[in-house]
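Novice: have a look; sequence and predicted model below, questions after that.
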Amino acid sequence: MAVCDASYRFTFIEVGAGGREGDTNAFTHSKLGKAVLSDSLEFPGNELLNGISTPYFMVGNDVFPLISRLMKPYGSRKRDVPERIFNHRLNRARRCIDNAFGILCAKWMAVQRTQLSNPDTAQKVVAACCSLHNFVLRTSPADQYLPKDLDAHTLTHTKYIRDNIKKYVNSSSASLQNEAAEV
């Protein structure tokens, strides 16, 4: 389980869940998941979006629970255009973690293939590679490490918050993103 910032630096990692466990189970049992689900993780104070107090949140994919600190896309059933645009933009933000792991795997051979070591050693190798990844991002010019084609950049109440964030995110929609969301 990992979290990263917009610069592909890991801000949280927890290595140890089995690959067959699945994202939902791994999240629920991780320290991060427990803290997010109990709302005990320290986030910055709420900000006003469209005049509504809105909490800071992390972005997850559709397997994660929708809670005020964890936004996920709208379901796939009959979404209107604003919801499709919101999903497209939310998924672009979520791709940061996918890209961070992609960069990690491309640059560190130790995580490119199935680990041939025992689980305890494999956990240490993955954690070390994540730390080295962050170190190199902090100390090297981005063009030397990042791939050249990488783009740099209560339930009812929670649904209301997501709708408000959707309005805010979609308020300055570009025609290209509208077209991309209609696919």
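Specialist: Structure's in. What do you need?

Novice: rest of the way, CA atoms for contacts and neighbours
Specialist: OK.

Novice: so which elements touch the longest helix that the chain contains?
Specialist: As assigned by DSSP state H, the longest helix anywhere in the chain is helix 81-107. Applying 3 or more Cα pairs under 8 Å, 6 or more residues apart in numbering; DSSP states H and E, we find helix 81-107 packed against strand 2-4, strand 58-59, helix 119-139, helix 155-170, helix 175-181.

Novice: let's bring in a second model and compare:
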Amino acid sequence: MAVVNANYEFIYVDVGANGLSNGDVWANSDLSRRLEEETAGLPDDQMLGNQRTLPYVLVGDDAFPLRRHLMKPYPFQNQDDEQRIFSYRISRAHRIVENAFGNMVDKFKILHNAMQVEPSKMEKIVLAYTVLHNYLFRNNEASYSPVGSLDKENLDGTITASSWRNSQQLLSLDRLTNTTDEAENIRKEFTRYFCHEGAIPWQHPMCGMEGNCLSY
């Protein structure tokens, strides 16, 4: 499990949880505990738009729970227009995470296969690759990640897929449904923001919609 910033860099990595379910990996992580205890070093809540103060959040997929500092898409069945917009916007952010993993695995081929080493050594190897990935991205991006190595979002919102997607496939993870009332309310506020003052021009056609989101 890892956290990736907007520059495709790994800023938190948890290795060595083989055999645990996705929910157990998150629940037993130091990051989960720190987020729950408000000791993860996140900035204070901030005004977003004109009418709401919201916390800083991480973006996850269905393998993670919905929490105050962790947002995920709505369940994909029976989404209304606003929920579809929110899920689309979350997926745009999550694509950064996919590309960080995909690019790293594409460059370091050993990560394509099971490592025939002791678990403690495997953990050090994976951590070393994430550090090397960050170093190369910061200092030699043109060679390490040339044009075509990452997904490209075009001006109309369409995606030109990266080269790594032709050679590998990210695994689908189990879906977690546990949430809190506070997290649900925060997700609703982000949803309203994305559908109004925080809207982007192409989000409606990308979601198969015409016109504006539902009013609130």
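Specialist: Okay, I see it. Here the structure is a predicted model, which is why all the values come from computation and not from measurement.

Novice: just give the TM-score of the two.
Specialist: Scored by TM-score structural alignment, normalised by the length of the first structure, the superposition of the two chains gives a TM-score of 0.89; 180 aligned residues with a Cα RMSD of 2.0 Å.

Novice: coming back round to it: how close does the longest helix of the first structure sit to the second structure?
Specialist: Aligned to the second structure and superposed, helix 81-107 of the first structure gives a mean residue distance of 1.0 Å (mean Cα distance after the TM-score superposition for the first structure).

Novice: residues in the second structure aligned with that helix?
Specialist: Aligned using TM-score structural alignment, helix 81-107 of the first structure spans residues 81-107 in the second structure.

Novice: how close does the most centrally placed residue in the second structure sit to V131 of the second structure?
Specialist: Centroid-nearest residue in the second structure, with Cα atoms, centre = their mean: H94, separated by 3.2 Å. Distance, H94 of the second structure to V131 of the second structure, using Cα to Cα, to the nearest Å: 21 Å.

Novice: before we move on, back to that, show me how far the longest helix of the first structure is from its chain's centre.
Specialist: With Cα atoms, centre = their mean, to the nearest Å as the basis, helix 81-107 of the first structure stands 7 Å off its chain's centre.

Novice: what angle do it and helix 155-170 make?
Specialist: Comparing the axes of helix 81-107 of the first structure and helix 155-170 via axes from the mean of the first three to the mean of the last three Cα atoms, to 10 degrees yields an angle of 80 degrees.

Novice: how about the helices and strands packed on helix 81-107 of the first structure in a markdown table, adding mean neighbour count and distance to A17 of the first structure?
Specialist: Formatted as a markdown table, those follow (neighbours: other Cα atoms under 10 Å; distance: least, Cα to Cα, whole Å):
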| stretch | mean neighbour count | distance to A17 of the first structure |
| --- | --- | --- |
| strand 2-4 | 18 | 11 |
| strand 58-59 | 20 | 20 |
| helix 119-139 | 16 | 9 |
| helix 155-170 | 16 | 27 |
| helix 175-181 | 13 | 33 |
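
Novice: lovely, talk soon.
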